[in-house]
Structures are given as C-alpha cells and as structure tokens.
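Engineer: coordinates only, sequence not included:
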C-alpha cells in the first residue's frame, strides 16, 4: 500500500497575491546589491527576470550569444511553447551585464562559483533568500517576478497585445490575469459624480 503525499495548500494560504509590486522588486534588487556575495550577478538576475518576465528555466538557459551590446538587446528563448523574441535592454541592465561578462568565460550569463550555469533550483533559492533579506511579509518565489512584469505593464496601461508579446504568451487568455490584477486605472472612475 502506498501512502499519499499531502496536498499542497492553495497559494492564497501562503500569500494574498501572486505578483510583486515595483517597490518590492526594487527592494529585492537593493538587497542583492548590498549582499556579501555575488552582488552584481544577483542584482542582475532579479532585474533581468523582472524586466523580461522570465521563467526560471528561461533565465537559467540565457547565453551571452543572445545579447547584443551594439543593439542594446537580448533574444529571449521562451519555454512552455511560448513565443520567443528580441527585447530591448535598458542602460542599467547593460551596465550589470557588462560587469558580469568581464568576470566570466562561460557561455551562460548567470553562473555559480563553479562556472556552471545556475540551475532553476539555484535561481529559486537566490530569489527566496533575497525575499527573506528584504523582510517582505510573505515568502517570495521566482515566478512572482514574471508576474510582477505583467502586472507592472498592465498597471501602466500597456495594450494587452504588448503584454502578451513581452511575456511570450502564445494565447491571449494567459495574459488576461495581469489586466485583472492591475485593476481599473486610477482616476478612471469619478465616485463623486452621480
């Protein structure tokens, strides 16, 4: 007779939302920058995952040949049958990537002390530890950074097709949650008029 594994609790039992606010993302980056080890790598890791809405596996597999410093861009190979494409890199991302590039001979962007690419589990552990260091009120997981990207774009009022493209969603239905999470833009409803 086999014993059943206990079922995992629903996400809402762990946290009230599945995304991070921009201020929380910035706090994670600040914690990474003030850390004892791997400051540049870990701050770049958070920034790149957030800005490009990466899954842990997509981040783990990022290679230097996907980056064009001349074009200020990075090619994102999406997992889970997503739509791959080129994303622009902002100046702060380029600065961090240049520092990482000068310190590594690996074909992979994010590597551990052994020079091997960071595994999905290692990335998850780094993000979880940064969440603890940031003293957030709930346990942080790496996928919340991807959700934070979608939420942030929706909150800025970006068109749903742009959010879909940025996150590499093949199906629009996967993008709708960010529109719901972002809510109606502030100032769109006037509660004082009858």
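Structural biologist: Looks like it arrived, so ask away. Source: prediction; values computed, not measured.
Engineer: C-alpha from now on. contacts and neighbour counts both.
Structural biologist: OK.
Engineer: all strands for the chain, in order.
Structural biologist: Secondary structure of the chain (DSSP state E): strands at 67-68, 73-76, 85-88.
Engineer: TSV for those, including distance to residue 119 and mean neighbour count?
Structural biologist: Listed next are the strands of the chain as TSV, based on distance: least, CA to CA, whole Å; neighbours: other CA atoms under 10 Å:
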stretch	distance to residue 119	mean neighbour count
strand 67-68	20	18
strand 73-76	17	20
strand 85-88	22	15
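Engineer: Indicate which one of these is closest to residue 173.
Structural biologist: strand 85-88 (19.4 Å; CA to CA).
Engineer: so how far is residue 163 from residue 156?
Structural biologist: 11 Å (CA to CA, to the nearest Å).
Engineer: So for those two, which residue has more residues nearby?
Structural biologist: It is residue 163, of residue 156 and residue 163, that has more neighbours when counted by other CA atoms under 10 Å, with 24 against 10.
Engineer: got a list of what the more buried one touches?
Structural biologist: Contact analysis of residue 163 by CA atoms under 8 Å, 6 or more residues apart in numbering lists 150, 153-154, 175.
Engineer: Below is structure B, check it against A:
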C-alpha cells in the first residue's frame, strides 16, 4: 500500500506584493520534494518547516503542473492589525513624561520611537485603571493578549516588556524586582550567514560607485546600517588603518578594520562624489537613509540569485563568521563588532562550517598513533 497517496502539498496563496510563495511538502513525499528543489529560486525555511519559491505567475503554473492533484491552495491567515489610537490627554501626558525621561537617560531616537509606540497601546488598554496599581499578572495578561490576538513575535514581545519596564522603573521610579515580567524563552537561532562567494557577488553587483562602497563598508568592517549612515568623512582613518565608529550600540565608540582594498574603493568614491561631512550623503546633503541601503541590498540579492532571506545585517554576520573561519582571535572580532561580551560573539562559533577542511576528526589521530589493518574495516 502506498502511504503517500493521500498526502497533499499545500501552496499558501501569496498576499499582495509578497516576494515569495510558501509551499508545505510532507516529509514522506521525497520525490516531489526533490523535484521542487531542482526549480530555480527555491529555499527551505527551517523554523517554519516550509519551502518557498519566487512569487511569479509562471512559478504558480509550474507548481500546478509539477504536483497536479496533490496540490492544494490555501489562503495564509492574516493576523489582526494593531488599532490606530489617538491618545487622550491622560495618555499623552504619560507618553510625554516617559519621553522626557528617556531623552534624559540618552536613549537612541529609534528606541524612543519604538517604546512610545508600545506604550501608546499599553496605556490605551489600561486607560480606565490607575497605572501605578497595575499588577505584574495584569501586565502579563496584556502581553498574552497581544500574542494571541496580534501574533506578535518574540522580538516584539521583548520590546513591549522593555517599554513597560522603562515606564515603571524610570518614569514612575517603581521597584525593578516587582516588574520582573515573564519573557519568551531566549531563541537559540543561528545568525543567517552568506558564503564568501555570495558576498562577493552581492557587494560587487552595484554599478553605482556609492552603492558599491556602502555594501563594501558593511561587510569589510562588520558595520550595522545605523553605523554606516552616521559615518563621517573623518572617521576613515587611512593612515592608522581603521574605521572609527562613534556612538555605536550601547553608546560605545570603537575601531574596526579598514581594508586597503576598501580604502582604495572609498578614495575612488570620494573623488567622484566629494562628500563634505557625512561619508555617504543623501540627495539633500544630509545622512543617507537606511531604507535606501536596504533597497540597494535587496536589488543586489535578487539580481545575483543569492539567499533571498538575507538582509544588510547578514553582511555583518558574515564578516564575523568568515573571520572566525580564518582563525582570527575572538577578542579581535568582539572588538570590531562592538560586543560588550565575548558571549555575544561566541554565537558565530556555532555557524562555522564543519567539514574535514576545518576540523580534524579524532579518527585520523587514532590511525596516526596506532597501527590498524584498514582492510579489516572493509
């Protein structure tokens, strides 16, 4: 009896403007899975246990022909959207009070915006209550409400909790221990990393010298997008061989490596564009935008058919992993990335490719130290 006869392959109909089509192929359907893998632009999403392919009408027709009656089309459930809220006078006063405290404590603009957005929803939910009397259990009930109704991610959950703790601990001055709110279990996901060849294709794709220089800086120095757009011309310390990163994450200044190849590219870029203050200027002479960098990267990834789920930050992960593969001391990598602890940097040790080129098996040592008749193993 064929146990695969009644198994179906599910195609989740893509939403408007979705870049990819998600497909669920049961484990038992090995032949179908192998046939799917041979198509262009396929990718496996380990944590979702789903496959995907670029969203085109032609690809949908190919899947229909390939899987025939086994293919079932379903609409992917769309989570409810957070409501738009116009703050009342009471809510606005609470937001302003927290905003002032965050500015005084030196929070970044992006953190302030994120926290204010989270607190707006929180204050509205408890608008009729006295915020000082809300219990830890009530706060956890609110977070549970967001998870179940709006399907917020672990990252968003942590952001909400951090915003609430910021309000109670810094604005209201209430005890830190009391608001020890339950958090999601810390994810052990590995950072997404590109191969050396993928990096080479992506960062060399742009024909525009500024775009090419931006991608080279991110990978060549392991920079975050926010650090790239804040680079000043004077931060390229060519004589000393490093890039100066001012006020990186955690308000820490740091140095990172300046490759001679990158320096040569930056000099060519400088001669053409002559930036006055910011290394990468926008059209109005101000800072270049993070959105533009993301678009440059997406265009390069699509054109080179590289990992479709990579982001500009993937270049930073790849910088660290490729250095570690070459045996660079983890302390140097930690310093270049701006990590406060080596524990953060150690995650890249789990990304290293394990093969007989990077790791010697104890079996090899066994045969070196003891004489065996290898014919007996055949």
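Structural biologist: Looks like it arrived, so ask away. Given the structure is predicted, the values throughout are model-derived calculations rather than measurements.
Engineer: ok, back up a step: which of the contacts of residue 163 of structure 1 are buried?
Structural biologist: 150, 153-154, 175 (16 or more other CA atoms under 10 Å).
Engineer: on that earlier part again, so which of the strands of structure 1 gets nearest residue 101 of structure 1?
Structural biologist: When the strands of structure 1 are compared by CA to CA, strand 67-68 sits nearest residue 101 of structure 1, at 10.5 Å.
Engineer: contacts for the closest one?
Structural biologist: With CA under 8 Å, 6+ apart as the contact definition, strand 67-68 of structure 1 has outside contacts at 73-75.
Engineer: With structure 2 overlaid, how far apart is that strand on average?
Structural biologist: If you overlay the two and look at strand 67-68 of structure 1, the average distance to its match in structure 2 is 2.0 Å (mean CA distance after the TM-score superposition for structure 1).
Engineer: now that strand: which residue numbers in structure 2?
Structural biologist: Under TM-score structural alignment, strand 67-68 of structure 1 corresponds to residues 236-237 of structure 2.
Engineer: so how far is that stretch off the chain centroid?
Structural biologist: Relative to the mean C-alpha coordinate of its chain, stretch 236-237 of structure 2 is positioned 27 Å out (CA atoms, centre = their mean, to the nearest Å).
Engineer: mind listing the helices for structure 1?
Structural biologist: Per DSSP state H, structure 1 has helices spanning 22-33, 39-52, 56-60, 91-102, 120-133, 143-155, 160-167, 176-182. These are given in chain order.
Engineer: What of the stretch 51-200 of structure 2?
Structural biologist: In order along the chain, the stretch 51-200 of structure 2 carries the following helices (DSSP state H, counting those that start in this stretch): 57-67, 89-104, 109-125, 136-150, 154-166, 196-203.
Engineer: what's the spacing between the shortest one and its chain's center?
Structural biologist: If I follow you right, that is helix 196-203 of structure 2. With CA atoms, centre = their mean, you get 18 Å for helix 196-203 of structure 2.
Engineer: Could you do the longest one as well?
Structural biologist: Taking the mean C-alpha point of helix 109-125 of structure 2 and that of its whole chain, the gap between them comes to 22 Å (CA atoms, centre = their mean).
Engineer: which two from the contacts of residue 163 of structure 1 end up farthest apart in space?
Structural biologist: Of all pairs drawn from those, the greatest distance, 10.9 Å, lies between 153 and 175 (CA to CA).
Engineer: Output the contacts of residue 163 of structure 1 in CSV; the columns should cover distance to residue 28 of structure 1.
Structural biologist: As requested, the contacts of residue 163 of structure 1 are arranged in CSV below (distance: CA to CA, whole Å):
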residue, distance to residue 28 of structure 1
150, 18
153, 19
154, 21
175, 25
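Engineer: ok, so of those, who is nearest residue 185 of structure 1?
Structural biologist: For those, the minimum distance to residue 185 of structure 1 (CA to CA) is 9.2 Å, reached by residue 154.
Engineer: corresponding residue for that closest one in structure 2?
Structural biologist: Using TM-score structural alignment as the criterion, residue 154 of structure 1 maps onto residue 324 of structure 2.
Engineer: List the residues that contact that match.
Structural biologist: Counting by CA under 8 Å, 6+ apart, residue 324 of structure 2 touches 330, 333, 348-349, 352.
Engineer: now do residue 87 of structure 1
Structural biologist: Listed by CA under 8 Å, 6+ apart, the contact partners of residue 87 of structure 1 are 52, 73-76, 166.
Engineer: Please repeat the previous calculation with a cut-off of 10 Å.
Structural biologist: Shown here is residue 87 of structure 1, whose contacts under the criterion CA atoms under 10 Å, 6 or more residues apart in numbering are 51-52, 67, 72-76, 165-166.
Engineer: quick revisit: can you say which of the contacts of residue 324 of structure 2 are buried?
Structural biologist: Here the buried ones among the contacts of residue 324 of structure 2, as counted with 16+ other CA under 10 Å, turn out to be 330, 333, 348.
Engineer: Verify the stated contact: the first one with residue 322.
Structural biologist: No: judged on CA atoms under 10 Å, residue 330 of structure 2 makes no contact with residue 322 at a distance of 11.8 Å.
Engineer: residues shared between the contacts of residue 153 and residue 175 of structure 1?
Structural biologist: With CA under 10 Å, 6+ apart, residue 153 of structure 1 and residue 175 have common neighbours 160, 162-163.
Engineer: Kindly indicate which of those residues lies nearest residue 126 of structure 1.
Structural biologist: Closest approach between those and residue 126 of structure 1, by CA to CA: residue 163, at 26.3 Å.
Engineer: which one in structure 2 is aligned with the closest one?
Structural biologist: So, by TM-score structural alignment, residue 163 of structure 1 is matched to residue 333.
Engineer: just residue 23 of structure 1 next, same as before
Structural biologist: For residue 23 of structure 1, the equivalent position in structure 2 is taken to be residue 197, counting by TM-score structural alignment.
Engineer: give me every residue that touches that match.
Structural biologist: Contacts for residue 197 of structure 2 (CA under 10 Å, 6+ apart) come out as residue 306.
Engineer: can we see that at 8 Å?
Structural biologist: Counting by CA under 8 Å, 6+ apart, residue 197 of structure 2 has no contacts.
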